[in-house]
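Q: generate a structure from the sequence data that follows.
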Amino acid sequence: MEKHLDKKLEKLSDKMMQESGLEKPSFNFTNAVMERVEKVSANQITEYKPLISKQAWFVIAVALLPIAYIIVNNSSSSNSNWFDVIDFNSLFNYQFIDNMFSVTVSKTVLYTIVLFGLMLCVQIPILKNHFDKRFEV
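A: All right, here's what the predicted structure looks like:
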């Protein structure tokens, strides 16, 4: 049944191809298309604006540096409570919140977090430069 249907479709397509013939584009087809492309690309140039400006990155860095300094300097023992640096008890007197901020962090985890943050700060400009070069025209 399918072979019969396939043969009918093949005969129909062959007949349509013979009747339609070859179509040829106009003499200046390529030039006309290229002119339109140039007009569109010239009209729609977008200027790159970063989502986070350089001033905002500077403010973020200035805000994170003291936090990293406090974390590194207050990790004298292997199980330091680095949430104890900030006194949250005066703001909240709930047992749940007291238990939540009594988390102990080992030096290894603390160093891992700091190094991860540093590596992230190093890799972002490198990747940005890579993608800027890749998308240059």
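Q: C-alpha from now on. contacts and neighbour counts both.
A: Fine.
Q: show me what the helix or strand hosting V122 is packed against.
A: Applying DSSP states H and E as the criterion places V122 in helix 107-134. Judged by 3 or more CA pairs under 8 Å, 6 or more residues apart in numbering; DSSP states H and E, the packing partners of helix 107-134 are helix 54-73.
Q: quick one on the thing from earlier: and the helix holding V122 with helix 54-73, angle?
A: 160 degrees (axes from the mean of the first three to the mean of the last three CA atoms, to 10 degrees).
Q: list the buried ones in helix 107-134?
A: Residues of helix 107-134 classed as buried under the neighbour-count rule (16 or more other CA atoms under 10 Å) are 107, 110, 114.
Q: now the second one, please; I'll put the structures next to each other:
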Amino acid sequence: MMIYQDPHREEQIRKAIKAGGGEKPSPDFVRDVMQQVAKEQELKEVYKPLISRTAWGVISVMVACVISLSLFAPEKSWTLDLSFLSFLKTSTSPFLWYCIGIISLLVLVQVPLLKIYHSRSISRI
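A: Coordinates of the predicted model:
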């Protein structure tokens, strides 16, 4: 691609710039700019993660303990005696389980649909 250069036009532009002179900023220009920068820095929110580093450390230690116990603990120590919970023995009808399943299915379908609807309503604004 060839660029057309006109030396006469460049010379005219240089003369116009020299004749016009540059604008000089006010004496307080630097101070005003720095005040604006300071205001912008004050307005910025500090990012705080929802889960802190120490919480992630505790979670990772717990996961490591569970994995190491499952790998190295003897099998007989895996049993857990829940006989003290004998009063919790209740019977439920199959109809209750069907209702719970249908409600769970409806929630699993409705949540993505509501998310799509919400995203579209926000994008219209």
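Q: any idea what the TM-score comes out to?
A: TM-score of the superposed chains, computed with TM-score structural alignment, normalised by the length of the second structure, equals 0.42; 71 aligned residues with a CA RMSD of 3.0 Å.
Q: circling back: can you redo the buried residues of helix 107-134 of the first structure as TSV with distance to I67 of the first structure?
A: Below are the buried residues of helix 107-134 of the first structure laid out as TSV (distance: CA to CA, whole Å):
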residue	distance to I67 of the first structure
K107	16
L110	12
V114	10
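Q: between the residues you listed, which is closest to K11 of the first structure?
A: Using CA to CA, V114 comes nearest to K11 of the first structure of the buried residues of helix 107-134 of the first structure, at 71.5 Å.
Q: and the closest one, what does it touch?
A: By CA atoms under 8 Å, 6 or more residues apart in numbering, V114 of the first structure lies in contact with A68.
Q: gap between it and T108 of the first structure?
A: 10 Å (CA to CA, to the nearest Å).
Q: likewise K7 of the first structure?
A: K7 of the first structure is 72 Å from T108 of the first structure, by CA to CA.
Q: same question, V62 of the first structure
A: V62 of the first structure is 25 Å from T108 of the first structure, by CA to CA.
Q: do K39 of the first structure as well
A: K39 of the first structure is 59 Å from T108 of the first structure, by CA to CA.
Q: for L12 of the first structure, same thing?
A: Counting by CA to CA, the gap from L12 of the first structure to T108 of the first structure is 74 Å.
Q: helices of the second structure, start to end?
A: 7-20, 29-43, 53-72, 94-124 (DSSP state H).
Q: can you redo these as JSON lines with mean neighbour count?
A: Shown next, in JSON lines, are the helices of the second structure (neighbours: other CA atoms under 10 Å):
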{"stretch": "helix 7-20", "mean neighbour count": "10"}
{"stretch": "helix 29-43", "mean neighbour count": "11"}
{"stretch": "helix 53-72", "mean neighbour count": "11"}
{"stretch": "helix 94-124", "mean neighbour count": "11"}
